[in-house]
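# coords below, sequence missing:
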C-alpha cells in the first residue's frame, strides 16, 4: 500500500493493538477473516465502503447493522475502524481487514522467537504441499467444498502445528482471494515477519548448510537489508551449486543453474 492507504493501515493496526490485550484474540482473528470473506463476496458493498466520497458515519452505521448481532464487540470495533478510514482502492480496504485478522490470529505469540515458529510451520507446510501433488490438488481444486478442505487441513495438522498456524493454513486453503496456495502461505508468512519486525530470506541450496554457514549468511543479509533476517532453508538439488536467496520480491541468484540459465538467455538473445 502507498499514500493515504498506508497511513490508514498504520492507524488501523495501531488501534488494533489497543484492543488486543482485552480481546479473545482467536475469536477476533476468526471473525475478522469472516469479515474479509464478506467484503470479497459483496463487490458493491466493498466499493461503497471504500468510496472516499462516502460518509464515515454512514459506513460505520451500515457495518454495525450488518455485523452487530454476529460478531464480538472487539471485531465490530476493528471493522468500524477499517471502514471509517480512507483508502486509495477498495482492495486496500480488504487487505487491511485481512492484515488485522492475521495480527489478531498470531497475537498470543508475543515474542519474535514464537513468531518465527509460526513462520517455520507455514514454510514447512508449503514444502510438503510442493512435494505432494495429490495433496495440493485436494486443497486447491475448484468445486471441492470449503468444509471438505477445512476438514482435510484439520486432520492433517491438528496437534502437529500451533493453533495460529492451523488457522492461517486453513484460511489460505479455503479462501485464497485469487492467490495460489503457495502464494497465500507466503503472504501470511510475510505478514508474520512484519509483525516480528524482520524479513524472511528463502534460501535454496543443493546441500544442507551448517549452523555456522547459516549464521554468517544471516549476519550478512542483516547488514545488507538493515533489519533482522529469518532464514527459511530449502534443499533443492536442481540448483546444482551455490545459493539462491529471495527476500521479498528481490532474488539473489548465485547458483550454478542460475548462471547457466543466464548464459543461455544471452546466447538466445
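Arrived safely. Here the structure is a predicted model, which means the values were calculated and not measured.
# contacts and neighbour counts: CA atoms only from here.
Noted.
# How about residue 57: what's its closest non-neighbour residue?
Closest residue to residue 57 apart from its sequence neighbours, by C-alpha to C-alpha, 6 or more residues apart in numbering: residue 84 at 7.3 Å.
# got it, and residue 257?
residue 239 (5.2 Å).
# Follow the chain on from whichever strand or helix holds residue 74 and name the next helix or strand.
If you go by DSSP states H and E, residue 74 is part of helix 73-84. Elements were assigned by DSSP H and E; along the chain past helix 73-84, the next helix or strand is helix 90-105.
# That next one - contacts with which helices or strands?
If contacts are counted by 3 or more C-alpha pairs under 8 Å, 6 or more residues apart in numbering; DSSP states H and E, helix 90-105 sits against helix 3-19, helix 25-41, helix 43-50, helix 73-84, helix 163-174, helix 181-196.
# quick one, longest helix in this protein?
The single longest helix within the chain, with elements called by DSSP state H, is helix 112-131.
# Can you give me the buried ones in it?
115, 116, 118, 119, 120, 121, 122, 123, 125, 126, 129 (16 or more other C-alpha atoms under 10 Å).
# another one to put next to it:
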C-alpha cells in the first residue's frame, strides 16, 4: 500500500469514528483492528496518523475557556452557545489563568477569540511597534 493510499484509508477511518462531533468507541476499536492487521511498518504509521486525526477532530469539537475567575454554569452555557454557531461542541474545558488579567479566551480547534486584557495589551503593542 502506498503512503497516499494509507493516508486516505486513515482519513476515512477517522471520519467514520465520529458522529455529530462525538467519538464512536466501537468504531474506534474496529479501526484500530483494521490498522493492526496491516504489515508492521504500515500499521505503526497508520496507527500514529489515526491517533493524530482523532485528537485533531476531538479538538475541533472541544471548547477551551480561559478566565481569571471561575465561571458560573450560565456563563459557560452562554460561551458554548456562542461557539456552537460555528461548530458543534461536545466537551467544554474551563481553566483559570491569572496571567490574562481579566476577560476571557475561547478556543475551538485552530480558532481563538481573545477578549482578555492581556490580549488587548498585546494588540496595542503590535499597533504601536508597527
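The structure has been received and is ready for your questions. This is a predicted model, so every value here is computed, not measured.
# What would you report as the TM-score here?
Here the TM-score for the pair of chains, by TM-score structural alignment, normalised by the length of the second structure, is 0.66; 116 aligned residues with a C-alpha RMSD of 3.7 Å.
# quick one on the thing from earlier: tell me the counterpart residues of the longest helix of the first structure in the second structure, please.
Under the alignment (TM-score structural alignment), helix 112-131 of the first structure falls on nothing in the second structure.
# again with stretch 238-250 of the first structure
Against the second structure, stretch 238-250 of the first structure falls on residues 99-111 (TM-score structural alignment).
# so how far is that stretch off the chain centroid?
14 Å (C-alpha atoms, centre = their mean, to the nearest Å).
# Kindly report the same for stretch 217-237 of the first structure.
19 Å.
# Then stretch 52-68 of the second structure?
With C-alpha atoms, centre = their mean, you get 3 Å for stretch 52-68 of the second structure.
# end to end, how far does it reach?
31 Å (C-alpha to C-alpha, to the nearest Å).
# Show me which residues of that stretch are buried.
For stretch 52-68 of the second structure, by 16+ other C-alpha under 10 Å, it's 53-54, 57-68.
# Name the surrounding residues that touch it.
If you take C-alpha atoms under 8 Å, 6 or more residues apart in numbering as the criterion, stretch 52-68 of the second structure is touched by 11, 14, 17, 21-23, 80, 83, 87-110.
# Look at the nearest residue to residue 116 of the second structure once chain neighbours are set aside and say how many residues are nearby.
In this structure, residue 116 of the second structure finds its nearest non-sequential neighbour in residue 103, 4.1 Å apart by C-alpha to C-alpha, 6+ apart. Look at residue 103 of the second structure: counted by other C-alpha atoms under 10 Å, it has 16 neighbours.
# what's next to the helix holding residue 74 of the first structure, contact-wise?
12, 15-16, 19, 23, 28, 31-32, 35, 49-50, 56-57, 59-60, 63-64, 67-68, 93, 96-97, 100.
# re the thing from before, I'd like the helices and strands packed on helix 90-105 of the first structure laid out as a markdown table, including distance to residue 137 of the first structure.
Shown next, in a markdown table, are those (distance: least, C-alpha to C-alpha, whole Å):
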| stretch | distance to residue 137 of the first structure |
| --- | --- |
| helix 3-19 | 34 |
| helix 25-41 | 22 |
| helix 43-50 | 28 |
| helix 73-84 | 33 |
| helix 163-174 | 11 |
| helix 181-196 | 10 |
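# So which of those helices is nearest residue 260 of the first structure?
With C-alpha to C-alpha as the criterion, residue 260 of the first structure lies closest to helix 181-196 of those, at 26.5 Å.
# got the angle for that closest one vs helix 90-105?
Helix 181-196 of the first structure and helix 90-105 are oriented at 70 degrees to each other (axes from the mean of the first three to the mean of the last three C-alpha atoms, to 10 degrees).
# Aligned counterpart of residue 66 of the second structure in the first structure, please.
Using TM-score structural alignment, residue 66 of the second structure pairs with residue 204 in the first structure.
# how much does the helix or strand containing that match stray from the second structure?
Using DSSP H and E, residue 204 of the first structure falls within strand 199-205. Here the mean offset of strand 199-205 of the first structure against the second structure after fitting is 1.1 Å, by mean C-alpha distance after the TM-score superposition for the first structure.
# C-terminal to that strand, which secondary structure element comes first?
In N-to-C order, the element after strand 199-205 of the first structure by DSSP H and E is helix 211-225.
# Show which residues not belonging to that following helix make contact with it.
Contacts for helix 211-225 of the first structure (C-alpha under 8 Å, 6+ apart): 228, 229, 230, 231.
# Aligned counterpart of the first one in the second structure, please.
Under the alignment (TM-score structural alignment), residue 228 of the first structure pairs with residue 89 in the second structure.
# neighbours around that match, how many?
21.
# still on that earlier bit, of the contacts of stretch 52-68 of the second structure, select the buried ones using a PyMOL command.
Buried residues among the contacts of stretch 52-68 of the second structure (16+ other C-alpha under 10 Å), as a PyMOL selection:
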select buried, resi 11+14+17+21+23+80+83+87+88+89+90+97+100+102+103+104+105+106+107+108
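# Can you tell me which of the contacts of stretch 52-68 of the second structure end up in strands?
Applying DSSP state E to these, the entries found in strands are 22-23, 91-96, 104-108.
# from these, which two are the most distant?
So for these, where distance means C-alpha to C-alpha, the most widely separated pair is 23 and 104, at 27.9 Å.
# any idea how far residue 31 of the first structure is from residue 102 of the first structure?
11 Å.
# So between those two, which is more surrounded?
residue 102 (26 against 22).
# And the residue lying closest to the more buried one once chain neighbours are set aside, how close does it get to residue 99 of the first structure?
Sequence neighbours aside, residue 29 is the residue nearest to residue 102 of the first structure in space, at 6.4 Å (criterion: C-alpha to C-alpha, 6+ apart). From residue 29 of the first structure across to residue 99 of the first structure, the span is 10 Å (C-alpha to C-alpha).
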